[in-house]
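Asks: okay, structure incoming, though there's no sequence with it:
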């Protein structure tokens, strides 16, 4: 009968987490340097100093790495909804999204990689493809509609989708170096979304 020490499982799990993090960090660096298409599983494993078999113990394919990197980018973004009356729903949405964009841009290499992918890769289009902060935005839009400060004739889900596209455009413009400050650029695009182009 084999007797394991109490710390056996923990150290094994810690080692597994370290290897997984190493693979993710290596993949991100290689994707940033060569582009997603230019990096193979073999490249990631070799650069990380592990075998292909070890890679496949952690990830079934590169797409799983994409999904995990996207999750890493948006994981800490859900922020407390800014306090205030429902009549201030749109300023609260602006405050929430500015804080989210600023937090995401702080992890510059990861944010620039995710938002410069030439297409929204299938790994990012699943259930978790929308940053969780958009759930809070939708709630604020629903409250704003009930308070009469957001158009009641357009479903809140559709308004939230438009705001999500605006957020995505601001992040992409920043990631592709077309906007030096993501918060300022987001503010301009949100103004266009909220107020249109009428003078």
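Replies: Structure's in. What do you need? Fair warning: this is a prediction, and the values are worked out from it, not measured in the lab.
Asks: from now on I want contacts and neighbour counts done on CA atoms only, so please keep to that.
Replies: Fine.
Asks: what's the helix or strand for residue 46?
Replies: Using DSSP states H and E, the element containing residue 46 is helix 41-48.
Asks: and the contacts of the helix or strand that comes right after that helix?
Replies: Later in the chain than helix 41-48, the nearest helix or strand by DSSP H and E is helix 52-58. Outside helix 52-58, the residues that touch it by C-alpha atoms under 8 Å, 6 or more residues apart in numbering are 20, 23, 41, 42, 45, 46.
Asks: and the comparison structure, right after this:
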């Protein structure tokens, strides 16, 4: 009986290791672009419950991946300033709007700023991906119908194998998100179900 118990424990340990290896092999070469999780976007502009669900899914994905393969994209917000002294008109950055949502898990300092909607307009991002030999890229964040769609399609155009995870993507409304996801799917963008990442 004791021998059977030991054998059962050994099988259980080996099975756990196999599942972990499967998960690691499945996602080890994939990179993740995290977009739009800034106070400016998430603070009161979107449904609180939907925002929290999206954030929870995003954080889980971030924690699963190799930290070196995660890239955070921060949108730059510029403010036009008027002054009574020279220069009379100048621009500055809205540092409060640029802050990440405090709920977002940060696993590294791979933070790239962008001015345009399309993340791939950033030379810094392209250089990072090329230097790290990135081929398969997952994109999460918001907004589905704007920044996410534009970036995914541009990444595909450049030649990257692009993926999206709907559970970790948010739109201005559920209807707009669904419409954006369906459009991207028709254009050949692959979809991962969130639960499948945990199961792999």
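Replies: Done, it's in. Just so we're clear, the structure is a prediction, and the values are computed from it rather than from any experiment.
Asks: what TM-score do we get after superposing?
Replies: Superposed pair, TM-score by TM-score structural alignment, normalised by the length of the first structure: 0.28. Supporting alignment: 83 aligned residues with a C-alpha RMSD of 4.6 Å.
Asks: just the helices from the first structure, written as ranges.
Replies: 8-34, 41-48, 52-58, 62-74, 89-106, 108-116, 133-147, 156-175, 182-195 (DSSP state H).
Asks: Serialize those to TSV and add fields for mean neighbour count.
Replies: Below are the helices of the first structure laid out as TSV (neighbours: other C-alpha atoms under 10 Å):
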stretch	mean neighbour count
helix 8-34	16
helix 41-48	17
helix 52-58	14
helix 62-74	19
helix 89-106	19
helix 108-116	20
helix 133-147	20
helix 156-175	19
helix 182-195	17
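Asks: and the gap between residue 94 of the first structure and residue 193 of the first structure?
Replies: According to C-alpha to C-alpha, to the nearest Å, residue 94 of the first structure stands 11 Å off from residue 193 of the first structure.
Asks: I'd say residue 156 of the second structure and residue 163 touch.
Replies: No - in this structure, residue 156 of the second structure is not within contact of residue 163 by C-alpha atoms under 8 Å, at 9.4 Å.
Asks: so which of those two has more stuff around it?
Replies: residue 163 (24 against 16; other C-alpha atoms under 10 Å).
Asks: what is the burial count for residue 195 of the second structure?
Replies: Quick note: residue 195 of the second structure (other C-alpha under 10 Å) scores 10 neighbours.
Asks: what helix or strand is it located in?
Replies: Counting by DSSP H and E, residue 195 of the second structure is part of helix 194-199.
Asks: which elements pack onto that helix?
Replies: helix 2-27, strand 161-170 (3 or more C-alpha pairs under 8 Å, 6 or more residues apart in numbering; DSSP states H and E).
Asks: for the shortest one, name the packing helices and strands.
Replies: Just to be clear, that refers to strand 161-170 of the second structure. Partner elements for strand 161-170 of the second structure (3+ C-alpha pairs under 8 Å, 6+ apart): helix 48-64, strand 136-142, helix 149-158, helix 174-186, strand 190-191, helix 194-199.
Asks: what do you get for the longest one?
Replies: Packed against helix 2-27 of the second structure, as judged by 3+ C-alpha pairs under 8 Å, 6+ apart, are the following elements: helix 194-199.
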